[in-house]
Each structure stands twice: as structure tokens, then as C-alpha cells.
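Chemist: Return a 3D structure for these sequence lines:
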Amino acid sequence: MNADPSELQKFGDMAHHWWDPESEFRPLHEINPLRLDWIDSLFPLQGKVVLDVGCGGGLLSEGMAARGAQVTGIDLGEKALSVAKLHLHESGLNVDYRLISAEAMALEMPAQFDAVTCLEMLEHVPDPASIVKACATLVKPGGHVFFSTLNRNPKSYLLSIIGAEYLLRMLPRGTHDYAKFIKPSELARHCRSNDLALGELTGLTYNPLTRAYALSKDTDVNYLMHTRRHV
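Modeler: A predicted model of the protein is given here:
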């Protein structure tokens, strides 16, 4: 199984806070509109069939469903999925949540989705290349795959771990493991080897003075990558 038991435990222990915008998931709540707008601008979601890999408590999944997509969300965290399913009763949205790995889903439903999203997940798994391969298998020829993760360099370590986890305390200590961060060149190589053509690369930055996130050309820390499967 391409999952770290300690990572599943860590996020499972926090799962009941997933939809609390003032909790340790506050950064996800704040970047979610930016992520949604970015995806929707490159691939209009209305009426599309979309898979959200590593959906967690369902923030992105529900956001895409609210924009008219038919969404399936998959994760290996049972507690997070339980929270995601419960929140549907509050939101009234329709998302099909499943406890299954990306690799198993790829065997079951190859080339079935118009788009696949895999955001803030690759830096938490033992074998990110396997996830990229599964995402490429799951999307239809000509379909879109969206990734986001953390770059690996001294600036990223300083801002995302020392700054975010220790100084600003935006995230619980131990949320990220620097050794698992992925350079854009590395992710791009995984994509190319799986017939995913590179599209747009954009950065996500945080201003501690205004406490606001923004999309930018600065990919030194957080970045999003848009790819498209060859026809």
C-alpha cells in the first residue's frame, strides 16, 4: 500500500477539525478558493467527471461539486472520509467518497475521468511516482491532471517548516517531512514518463503581514502543476 501509516494516523487524529476554518486546517480553507479558481480557469468544471485523489475531508471535492462537476473523492484515511461524508448532509452536495488507493482505482477505472486532481498529497506518500502513474491511467486521453506539492530547497524548508510550523504555528509541528518535498523538475519527469504533457506551472505564496495567500510566479515553496494526457 502506497501510504505511510504514521501519516494516516496523524491526519486521522485531526480529522474532526477538517471543516473548522480556524483549526489546523485553516491554510487549506484559505487556499481552497484559489485552487478552485485556478483549476476552473484551465478546465471548466461544469458538467465534467472528476476524481479527487487524496481528498481528505472533502474541501476540494465539495468545491468542485459546487461548481457543477460530478466528483468522486478517494482517500485511505477512514476518519477523514467519515468527516467528508458527514459534511455532505450539511452542504447538500453530492460527492461519491471511496476508501481506495489511487493505484487500485486505476486498475478498476482506467481512462474514466475528464480530470484528476491530486493536491497537497504527493509530499505525504512513500512513492509519489506511483501516484502520478495512477492519475495518468485514470484520466481519459486528452484529459487534465492537476498536482500541487512543496518544492525542495532551503527557502522552502525555512518558510514551510521553520516558519509555518514553528514560528507562525500555522500548522502542527511535524505536518511535513522536508525529505519528501518534490522539485518541479522531478514531478515534471514523473509526468512526462506517464504521457502527461506539461501545461501551466504556478506558485502559491503567503504574505505573513497581510496573512493572505496568492497565486504567483514564485514556485520556490508551494506550486501547482497542470498537465494533460496525450491523446
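
Chemist: Please make it C-alpha for all contacts and neighbour counts, starting now.
Modeler: Fine.

Chemist: ok but Leu198 is inside a helix, no?
Modeler: No - per DSSP: H, G, I helix; E, B strand; the rest coil, Leu198 lies outside any helix segment and is strand.

Chemist: Might you report the residue contacts of it?
Modeler: The contact partners of Leu198, taken as Cα atoms under 8 Å, 6 or more residues apart in numbering, are Ala188, Cys191, Arg192, Met225, His226, Thr227, Arg228.

Chemist: Which of the helices or strands spans the last one?
Modeler: In the assignment (DSSP states H and E), Arg228 maps to strand 222-229.

Chemist: Then the first one?
Modeler: Under the criterion of DSSP H and E, Ala188 resides in helix 184-192.

Chemist: List only those of the contacts of Leu198 flagged as buried.
Modeler: The neighbour count (16 or more other Cα atoms under 10 Å) marks Ala188, Cys191, Met225, His226, Thr227, Arg228 as buried among the contacts of Leu198.

Chemist: how close does the residue lying closest to the first one once chain neighbours are set aside get to Glu78?
Modeler: Leaving aside its chain neighbours, Ala188 sits nearest to Leu198 (7.0 Å; criterion: Cα to Cα, 6 or more residues apart in numbering). Counting by Cα to Cα, to the nearest Å, the separation of Leu198 from Glu78 is 33 Å.

Chemist: same question, Pro141
Modeler: For Pro141, the distance to Glu78 - Cα to Cα - is 31 Å.

Chemist: What of Met109?
Modeler: Taking Cα to Cα, one finds Met109 at 21 Å from Glu78.

Chemist: more crowded one of these two?
Modeler: Per other Cα atoms under 10 Å, whichever of Met109 and Glu78 has more neighbours is Glu78, with 19 against 12.

Chemist: hang on, the more buried one packs against Gly12?
Modeler: Yes - shown here, Glu78 and Gly12 form a contact pair, counting by Cα atoms under 8 Å, at 7.4 Å.

Chemist: show me what contacts Ala129?
Modeler: Leu187, His190.

Chemist: Look up which helix or strand it falls in, please.
Modeler: Assigned by DSSP H and E, Ala129 falls within helix 128-138.

Chemist: Proceed likewise with the subsequent sequence, for comparison:
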Amino acid sequence: MTEATNVDPQELAKFGDLAHRWWDPESEFKPLHRINPLRLDWIDKHARLAGKRVVDIGCGGGILADSMARKGARVLGIDLAGKALKVALLHAMEAGTENVEYREVAAEALAAEQPGQYDVVTCMEMLEHVPDPSSIVRAAATLAKPGGWVFFSTLNRNPKSFLFAIVGAEYLLKMLPKGTHEYARFIRPSELARWCRDAGLDPADSRGMEYNPLTQRYWLSGDTSVNYLVACRKP
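Modeler: Purely as a prediction, here's the structure:
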């Protein structure tokens, strides 16, 4: 599958329609705002973001990209959702965030253009929204410098994740719009690890992300049965 076809137009439209709400912490993107500090600290613990060159694949409205720039990284956020990128750019201007820029370009196209140019590559909550996630993993590996870090987060595929991430989050708790996720596109950790190794990456660490609907608190744990993060090194 080429970079030109590794995109789902319905997914782009879905997030494009919500673009104006990306930076509203009480909107449909509230979970992203809540989990962002956890993701940011975990990435920074491994990669020490200050002074690093970073690319954030599937950056959307820029929640993670902006926060990595504020940690001192030089960040490029890429996405194919033009409306979300405009929101990200506007927010960076309004907030005065330095060292962050955005481009509407496919990960595969950027990898062909700038192989081995980034100290850190992030791709969070995005793999489960594209037709060929393994292609994104290969692109991320190509973009990373030798010795660089590559980070992914996605959703496990099992009955518990279906219950928690779709039935619970979308229908019962209404934390996310209905139809945000498609269960068949969820990715088992073993599948993601295989794609990483096939792309020349060494999986180095993984963590699960849990949520308590009563306290509305998120935390990282060893339980990767629903949401999980993976950190890889490029030899």
C-alpha cells in the first residue's frame, strides 16, 4: 500500500469535523487532554526531549506536539487532516509556542524525503485509524536516526478492550463520539512488536494506560489489555 492510499477518508472527515474543538479540554478530546501529561512524561523519561528533533505522526490538533515543544524539543507535527493542522498552527501562534511547525504530509512521504533525520518519532492513538498500520511503523523507523527513539500508543484487540474502549467509552460514559473506534482495527501488542522488529526497531519498554470512571483519573500501569504504549530504539 502506498502513502497515497494509506488513509481512510472517513477517518479524516470524522476528525476534520471536530477540528475546532481540539483545544477545548471539556470537548470530545477531553481524554486526550487528560492522558497527554502521562504520555509526555513517559516519552521524556526515555528520550530526554530537550534539544531533540522530533516528528509527531498523526498529530491532529497538536496537543502532544505542542507539549513536546514546550519541553524544549524542535517538533514537526504531520497529519493529513488539513482542518486539524490549521487548528494546531493557530493554537501555537496564540499560545506563543516556539520550535513547533506543522505539515500536511503522509508519514511515508516524509520518510522518503527525510530518512534518518529525527531523534524521536511519536505516533500516538493513530495506528488504529489507518488501513495499513505496518506501513506507518516502517515510515517511523525510517524517519528515526540510529540510536533514536520511536514511540507508539494504540488499543489492544480483545473482548475487554471492546467493552472498555467502545461500549464503555463511546456508548455508556460518552467520553468519545460514537464510531470513534472500529474494533477490527485494534492491534495486539504481539502484532505491533512484530511490525516494529520487521522495520528494524528494538521494542524496549511498554506500559498500559488505565482509567477509573468514578474518579476520572488515568494512570500508567503494567496492564496492556486495553490502551498501551510501546517505546522502541533504532539500533
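
Chemist: Fetch the TM-score of the aligned pair.
Modeler: Scored against TM-score structural alignment, normalised by the length of the first structure, the superposed chains reach a TM-score of 0.99; 230 aligned residues with a Cα RMSD of 0.5 Å.

Chemist: Relative to Arg67 of the first structure, which of the contacts of Leu198 of the first structure is nearest.
Modeler: His226 (18.8 Å; Cα to Cα).

Chemist: and the alignment partner in the first structure of Val105 of the second structure, what is it in contact with?
Modeler: Mapped onto the first structure by TM-score structural alignment, Val105 of the second structure lines up with Ile100. Residues counted as contacts of Ile100 of the first structure (Cα under 8 Å, 6+ apart) are Ile74, Asp75, Leu76.

Chemist: just the buried members of the residues you listed?
Modeler: Judged by 16+ other Cα under 10 Å, buried ones among the contacts of Ile100 of the first structure: Ile74, Asp75, Leu76.

Chemist: Tell me how far the residue nearest the centre of the first structure lies from Ser160 of the first structure.
Modeler: Nearest to the mean C-alpha position of the first structure, counting by Cα atoms, centre = their mean, stands Leu119 at 1.2 Å. Counting by Cα to Cα, the separation of Leu119 of the first structure from Ser160 of the first structure is 16 Å.

Chemist: Which residues in stretch 48-64 of the second structure does the neighbour count mark as buried?
Modeler: For stretch 48-64 of the second structure, burial by neighbour count (16+ other Cα under 10 Å) applies to 48-49, 52-64.

Chemist: in the second structure, which spans are helices?
Modeler: Residue ranges of the helices in the second structure, as given by DSSP state H, are 9-17, 30-47, 63-70, 82-95, 107-113, 133-143, 159-161, 189-198.

Chemist: average offset between the shortest one and the first structure?
Modeler: Following the fit onto the first structure, the mean deviation recorded for helix 159-161 of the second structure is 0.1 Å by mean Cα distance after the TM-score superposition for the first structure.

Chemist: what does the longest one give?
Modeler: Relative to the first structure, and after both are superposed, helix 30-47 of the second structure has an average distance of 0.4 Å to its aligned residues, where the measure is mean Cα distance after the TM-score superposition for the first structure.

Chemist: cool, the fifth one as well?
Modeler: In the superposition with the first structure, the average deviation recorded for helix 107-113 of the second structure is 0.3 Å (mean Cα distance after the TM-score superposition for the first structure).

Chemist: And for the first one?
Modeler: If you overlay the two and look at helix 9-17 of the second structure, the average distance to its match in the first structure is 0.1 Å (mean Cα distance after the TM-score superposition for the first structure).

Chemist: That helix corresponds to what range in the first structure?
Modeler: With TM-score structural alignment as the criterion, helix 9-17 of the second structure aligns to 5-13.

Chemist: Now do that stretch: distance to the chain's middle.
Modeler: 16 Å (Cα atoms, centre = their mean, to the nearest Å).

Chemist: Could you list the buried residues of it?
Modeler: Neighbour-count burial for stretch 5-13 of the first structure [16+ other Cα under 10 Å]: Glu7, Leu8, Phe11, Gly12.

Chemist: quick one: the third one from Arg173 of the first structure, how far?
Modeler: The one in question is Phe11 of the first structure. In terms of Cα to Cα, Phe11 of the first structure sits 13 Å off from Arg173 of the first structure.

Chemist: With the last one instead?
Modeler: Counting by Cα to Cα, the separation of Gly12 of the first structure from Arg173 of the first structure is 15 Å.

Chemist: now swap in the second one and tell me
Modeler: Leu8 of the first structure sits 16 Å away from Arg173 of the first structure, taking Cα to Cα as the criterion.

Chemist: Let me see the contact set for the residue opposite Leu59 of the first structure in the second structure once aligned.
Modeler: Taking TM-score structural alignment, Leu59 of the first structure has Ile63 as its aligned residue in the second structure. Contacts for Ile63 of the second structure were tallied using Cα under 8 Å, 6+ apart; they are Trp22, Trp23, Leu32, His33, Asn36, Ala88.

Chemist: nearest to Lys174 of the second structure, of the residues you listed?
Modeler: Leu32 (14.2 Å).

Chemist: can you tell me what part of the second structure the strand holding Arg228 of the first structure aligns to?
Modeler: Aligned by TM-score structural alignment, strand 222-229 of the first structure falls on residues 227-234 of the second structure.

Chemist: now the alignment partner in the second structure of Gly68 of the first structure, nearest residue through space, not along the chain?
Modeler: Gly68 of the first structure maps onto Gly72 in the second structure, with residues paired by TM-score structural alignment. Leaving out its chain neighbours, the residue that sits closest to Gly72 of the second structure by Cα to Cα, 6+ apart is Ala50, at 4.1 Å.
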